[in-house]
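Student: Next one to model:
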Amino acid sequence: MANIAQNPGVKYLHMPIAEGNCILQPDNITRSVSVVLTAHRVNVQLNITGPYFVGGFRLCLRGPHHIDGVNTVHKLDVCQFFWTPNQTVSRFATLSVVLIKVVNQTKPLKVGDESRYDGRWTLTFGDSSLSDDMIYEQDGYYLRYASQRTTLTFTFNEQPFFLQNNQYPIIRIAELAFHTLLFCTLVIELFAIAYLIIKLGCTPITH
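Tutor: Coordinates of the predicted model:
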């Protein structure tokens, strides 16, 4: 069962996971669960009922590639593995994921043309609580085997700022044409001066 809340402290919305989104892998010990995020700022709680122990989990975020005119959003496909050394994951594990927008602006070669924008998401992982060390020290390790439910809570948040990289052409087409014309004029003048020097220097000798 997956529960989703858009604001902390608000009652969770129950989202039963379809059979096709909860798959037991061929090794018979790994299960894959897929949930569609309804917003960039959302809390997702996965409840695993039964005396099962989670040795670790891999969190993957995926998003499609999208093009709208001169605007492009690149495909998101990021995975990160989480575990606790020498023990299973906490019965009430929490993980914070922060999304940051990265925008690349490419200026056009011709003045007046539109700039191109390429965007992608980058992830940072914030506060997490994956271990039950303090609880075990206080109440004993038997709690690890008495638990009937493991709860994984993921908090997704989006930073209000974004990172922007501006790319400018080394030279625009109009400037390139002007500089090329100047260079051609210079070459012609050099040939003309060389011809004049040869003409003035060699003519008296031949006569």
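Student: from here on, contacts and neighbour counts on C-alpha atoms
Tutor: Will do.
Student: Beyond the strand or helix carrying Arg62, next helix or strand please.
Tutor: According to DSSP states H and E, Arg62 maps onto strand 56-63. Going down the chain from strand 56-63, the next helix or strand is strand 66-68, by DSSP H and E.
Student: Skip ahead from that next one and say which helix or strand is next.
Tutor: Per DSSP H and E, strand 66-68 leads on to strand 71-73 as the next helix or strand towards the C-terminus.
Student: re earlier: could you give me the buried positions within the strand holding Arg62?
Tutor: For strand 56-63, the neighbour count (16 or more other C-alpha atoms under 10 Å) marks Gly56 as buried.
Student: for comparison, sequence B:
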Amino acid sequence: MKRLAVYCGSASPEDPRYLALAREVGATLAERGIGVVYGGGRLGLMGAVASGALEAGGEVIGVIPDALANSEVANHDCTELFTVSGMHERKQRFTDLSDGFVTIPGGVGTMDELWEAMSWAQLGYHTKPVGLLNAFGFYDHLIAFNDRMAEVGFVRPAHQGILIARETMPDLLEAMSEYRPHTPIFAMKASDL
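Tutor: Modelled structure (predicted):
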């Protein structure tokens, strides 16, 4: 994995562990020679991931919609900063530029990015690993919900391994490096669906 898209919040929670985690994620990726592709902002966890990676000598590619770039939240310290027309183009660029996806704590936008990466993998738009860093138990309920969807039958058995969740970044990166693509919906027969 040469580059990973990192999905996370643009907010700065009161609990300082979240910003520290984001900086650590950026630094860990840089130290392993893995470039960061992220939302291009300088605020919150987003900015902390970029700072952590840049301070560790890593590559940081930002992708930001023009509406956000024009509101002065763009991080011009990035190795490269792309301004795109909107969120759909932004997420497509994340997919095009990265070899996988890592989601750390965040809010609604972060969930949108995670679920789209999972959905696109399930369908067959990409065959890249989708990682979830469950630091501090932040995503315990989301993981349980994903398991519930599988139990009920809304996630096919072939797709239950798409979401790779671990509690530490080293464990997550190791699991992501071992990911083997599944059979996407586009390649399934009607009887498999």
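Student: Post the TM-score for the overlay when you can.
Tutor: Comparison of the two superposed chains (TM-score structural alignment, normalised by the length of the second structure) gives a TM-score of 0.22, and 81 aligned residues with a C-alpha RMSD of 6.0 Å.
Student: Packing partners of the strand holding Arg62 of the first structure?
Tutor: strand 76-83 (3 or more C-alpha pairs under 8 Å, 6 or more residues apart in numbering; DSSP states H and E).
Student: From the contact counts, what lies against the strand it packs on?
Tutor: Using 3+ C-alpha pairs under 8 Å, 6+ apart, strand 76-83 of the first structure sits against strand 56-63.
Student: Correct me if wrong, but Leu181 of the first structure is in a strand.
Tutor: No. Counting by DSSP: H, G, I helix; E, B strand; the rest coil, Leu181 of the first structure is not part of a strand but helix.
Student: how close does it get to Ala194 of the first structure?
Tutor: Leu181 of the first structure sits 20 Å away from Ala194 of the first structure, going by C-alpha to C-alpha, to the nearest Å.
Student: now Gly201 of the first structure
Tutor: Gly201 of the first structure sits 10 Å away from Ala194 of the first structure, going by C-alpha to C-alpha.
Student: Please apply the same query to Asp133 of the first structure.
Tutor: Between Asp133 of the first structure and Ala194 of the first structure the distance is 88 Å, computed by C-alpha to C-alpha.
Student: show me where the first structure has strands.
Tutor: Ranges of strands in the first structure, per DSSP state E, are 2-5, 13-15, 22-24, 31-33, 42-49, 56-63, 66-68, 71-73, 76-83, 92-106, 116-129, 149-167.
Student: quick one: which of these is nearest Gln138 of the first structure?
Tutor: strand 92-106 (16.2 Å; C-alpha to C-alpha).
Student: What residues sit buried inside that closest one?
Tutor: For strand 92-106 of the first structure, the neighbour count (16+ other C-alpha under 10 Å) marks 92-101, 103-106 as buried.
Student: residues of stretch 135-152 of the first structure that come out buried?
Tutor: Neighbour counts over stretch 135-152 of the first structure (16+ other C-alpha under 10 Å) mark 144, 150-152 as buried.
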